[in-house]
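Enquirer: need coordinates for the below:
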Amino acid sequence: MKEAELLVREMIEKIPILAWSCQPDGPADFLNQRWLDYTGLSTEAAVGWGWQAAIHSEDLGKLMDTWLRLLATGEPGEVEGRLRRFDGEYRWFLFRAVPIRDEEGRVVRWYGTNTDIEDRKWAETLLAGENRLLKMMAEDNSLSSILDKLCRVVEELSAGTLCSILFLDSDGHRLRHAAAPSLPASYTAAIDGSVIGPCVGSCGTAAYRREPVIVSDIITDPLWADYCDLASMHGLRACWSTPIFSSAGRVLGTFAIYSHEPCRPSPQQQTMIEQFSHLASIAIERAQAFDALRRSESYLAYAQRLSLTGSFCWRVSSGEITWSEETFRIYEYSPMVKPTMELARQRIHPEDLTLLQENMMGATQEGKDVDFEHRLMMPDGAVKYVKVVACAVRDKSGKVVEFVGAVMDVTAV
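Expert: Down below sits the predicted model:
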């Protein structure tokens, strides 16, 4: 072996990185000790094409396609793939290869490195997952679908774990199933409705204490005394739970990660738990706010119908008009019809048109508030008496931009 090549190999052995060299047609002829120690493979097992045994099966095809392309073109290149560690865990690496040429330009050897990019890939996956969830919220997806997706993203980020989200019911005493796409249905059904307390597994205790509860071994932890058999029956050995808080500090539920093996969360997993429990909080609060708004709108519509009072908004510059359901009902128009000033005029009793015009002129030209009564002539000849009140809304310069008001059917008064 040439002295220069021996020197290169000696240098490769000493650099703090996984490195290797290959023959011009691709088979590996050298892998440094760091590479061998990391993968747990012997030199004999790894040289030639044996190194493929350490590549994740889902990534081997892409990696080989790239490698064969580089061999064919003689160009340097890189590709990402997962490399198996000696303990069986796969981590993401960046594979780089550079050709060495002789004086005539022919490739005589390839040198390459494997750089651990697991943290970068994890951060990219985390960010992509967060963006998917935020997009679902922006698109008004259902809360159940958002929380289900959140659990799946967490399980993707933390292989081998199972994610669960529970709601704390309105009385603040019981936890209800919200999402757990990978947990057995029989298990989620068994814990649904559990009363929170100082010794109620991980989730019930976390909600009660208002703090994270990390149980690394369910079988030996006293918090799981009443649920140990249930968990063991379903192969669950560890559970880390954290409360989900509202922006006001109220407990909304719990976010939990289960494992089939006794273990504690890594720093990465702790970061993930904090970030995704916060996302769950945003999703839950947003859904609750929408529900409250829908209830408020429903109550308002019901109150308007009971009092025979409709509401409206008239934007002066564009002439655009918005009516509530009760206003459509009073004027006896279909809610499918776009309300306009002309449409309203068609219902005004002929003898009251002048009164309407005077009030409209006072409103538009002088910005006066509106308060008057007039009659409506309905298509069947019936006459209604209505009272209209409206106030002007002005911009910062004092210009009237719209009128907001109400119309009340006072026929029976």
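Enquirer: okay, CA-based contacts and neighbour counts for the rest of this
Expert: Will do.
Enquirer: ranges for the helices of the stretch 1-150 of the chain?
Expert: 3-14, 33-39, 43-46, 57-73, 118-138, 143-157 (DSSP state H, counting those that start in this stretch).
Enquirer: any chance of those in a markdown table, plus distance to residue 169?
Expert: Converted to a markdown table, the helices of the stretch 1-150 of the chain look like this (distance: least, Cα to Cα, whole Å):
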| stretch | distance to residue 169 |
| --- | --- |
| helix 3-14 | 60 |
| helix 33-39 | 49 |
| helix 43-46 | 57 |
| helix 57-73 | 43 |
| helix 118-138 | 22 |
| helix 143-157 | 16 |
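Enquirer: alongside the first, I'd like the structure of this one:
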Amino acid sequence: MPLSAARTRALRMIEEQVPLQRVLAYLASSAEELCHRNIVASILLLDREGLLRNGASPNLPADYLDAIDRLKPHPDLGTCASAAATGNVVVTRDFLDDSRWAELKHLPIALGFRGAWSMPIKDDRGRVLGTFGSYFFEPRVPTDHEQAVVAQLVPVAARAIAAAHPVDPALAR
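Expert: So this is what the prediction gives:
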């Protein structure tokens, strides 16, 4: 599937008012497919309390998602929490060598992951709505192709979040 087709389908889903979780799950699955299954994607959303909640992580186990549920964004915590706190892309080449993962590295390592990166999802005013994260099974940084794919899907995710929550883009839990 071409990237343009994935974007077009997701935009159509938004227009058809498909539930937000389904649109985000489609975007996460599309990222995995477009990156040749070399990543496992996870979209986290900020809730009304400013905590990270699972938006769509179709290939992560429920117990992992429960363990990271309600993380507070902080520049020195993990990859997604750091990206949400700073509004910048955050790359963790290796969980074993990154102090931001000191308290949490046992969680992804138990699943066989060794690295990750995360791009913030922002609204049109630059406010962070969530993160689009990718996990790797080996220590590495994202390829140019992986970065390009996620960079094209993030604005679609932002649009879906805004469409689902036009007044307050944070998920109500």
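Enquirer: fetch the TM-score of the aligned pair.
Expert: Once superposed, chain against chain, the TM-score is 0.92 (TM-score structural alignment, normalised by the length of structure 2); 168 aligned residues with a Cα RMSD of 1.5 Å.
Enquirer: highest mean neighbour count out of the helices of the stretch 1-150 of structure 1?
Expert: Ranked by mean neighbour count, those are led by helix 143-157 with a mean of 20 (mean count of other Cα atoms under 10 Å).
Enquirer: quick one, that one and helix 118-138 angle?
Expert: Between helix 143-157 of structure 1 and helix 118-138, the angle comes out at 170 degrees (axes from the mean of the first three to the mean of the last three Cα atoms, to 10 degrees).
Enquirer: corresponding residues in structure 2 for helix 143-157 of structure 1?
Expert: Mapped onto structure 2 using TM-score structural alignment, helix 143-157 of structure 1 covers residues 20-34.
Enquirer: sorry, back to before: which one, of the helices of the stretch 1-150 of structure 1, ends up nearest to residue 199 of structure 1?
Expert: The closest of the helices of the stretch 1-150 of structure 1 to residue 199 of structure 1 is helix 143-157. By Cα to Cα, the value is 25.0 Å.
Enquirer: now the strands: where do they sit in structure 2?
Expert: 40-46, 52-56, 90-92, 115-122, 128-136 (DSSP state E).
Enquirer: would JSON lines of those strands with mean neighbour count and distance to residue 65 of structure 2 be doable?
Expert: JSON lines is the format used below for these (neighbours: other Cα atoms under 10 Å; distance: least, Cα to Cα, whole Å):
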{"stretch": "strand 40-46", "mean neighbour count": "27", "distance to residue 65 of structure 2": "10"}
{"stretch": "strand 52-56", "mean neighbour count": "23", "distance to residue 65 of structure 2": "7"}
{"stretch": "strand 90-92", "mean neighbour count": "22", "distance to residue 65 of structure 2": "19"}
{"stretch": "strand 115-122", "mean neighbour count": "27", "distance to residue 65 of structure 2": "15"}
{"stretch": "strand 128-136", "mean neighbour count": "27", "distance to residue 65 of structure 2": "13"}
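Enquirer: so which of the ones you listed comes closest to residue 32 of structure 2?
Expert: Per Cα to Cα, nearest to residue 32 of structure 2 of those: strand 40-46, 6.0 Å.
Enquirer: relative to strand 128-136, how tilted is the closest one?
Expert: 160 degrees.
Enquirer: give me the mean distance between strand 40-46 of structure 2 and structure 1.
Expert: Mean deviation of strand 40-46 of structure 2 relative to structure 1 after superposition (mean Cα distance after the TM-score superposition for structure 1): 0.7 Å.
Enquirer: in terms of secondary structure, what does that strand contact?
Expert: Strand 40-46 of structure 2 sits against helix 20-34, strand 52-56, strand 128-136, with contacts defined as 3 or more Cα pairs under 8 Å, 6 or more residues apart in numbering; DSSP states H and E.
Enquirer: mind redoing it with 6 Å?
Expert: Applying 3 or more Cα pairs under 6 Å, 6 or more residues apart in numbering; DSSP states H and E, we find strand 40-46 of structure 2 packed against strand 52-56, strand 128-136.
Enquirer: dump those strands to JSON lines, plus distance to residue 26 of structure 2.
Expert: Formatted as JSON lines, those follow (distance: least, Cα to Cα, whole Å):
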{"stretch": "strand 52-56", "distance to residue 26 of structure 2": "9"}
{"stretch": "strand 128-136", "distance to residue 26 of structure 2": "13"}
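Enquirer: nearest to residue 34 of structure 2, of those?
Expert: Nearest to residue 34 of structure 2, of all these, is strand 128-136, at 12.4 Å by Cα to Cα.
Enquirer: now the equivalent of residue 102 of structure 2 over in structure 1: how far from residue 201 of structure 1?
Expert: Matched by TM-score structural alignment, residue 102 of structure 2 corresponds to residue 225 in structure 1. The gap separating residue 225 of structure 1 from residue 201 of structure 1 is 8 Å, by Cα to Cα, to the nearest Å.
Enquirer: what does residue 180 of structure 1 correspond to in structure 2?
Expert: With TM-score structural alignment as the criterion, residue 180 of structure 1 lines up with residue 57 in structure 2.
Enquirer: could you count how many residues lie near its match?
Expert: 24 (other Cα atoms under 10 Å).
Enquirer: that one and residue 116 of structure 2, how far apart?
Expert: In terms of Cα to Cα, residue 57 of structure 2 sits 14 Å off from residue 116 of structure 2.
Enquirer: residue 37 of structure 2 too?
Expert: From residue 37 of structure 2 across to residue 116 of structure 2, the span is 14 Å (Cα to Cα).
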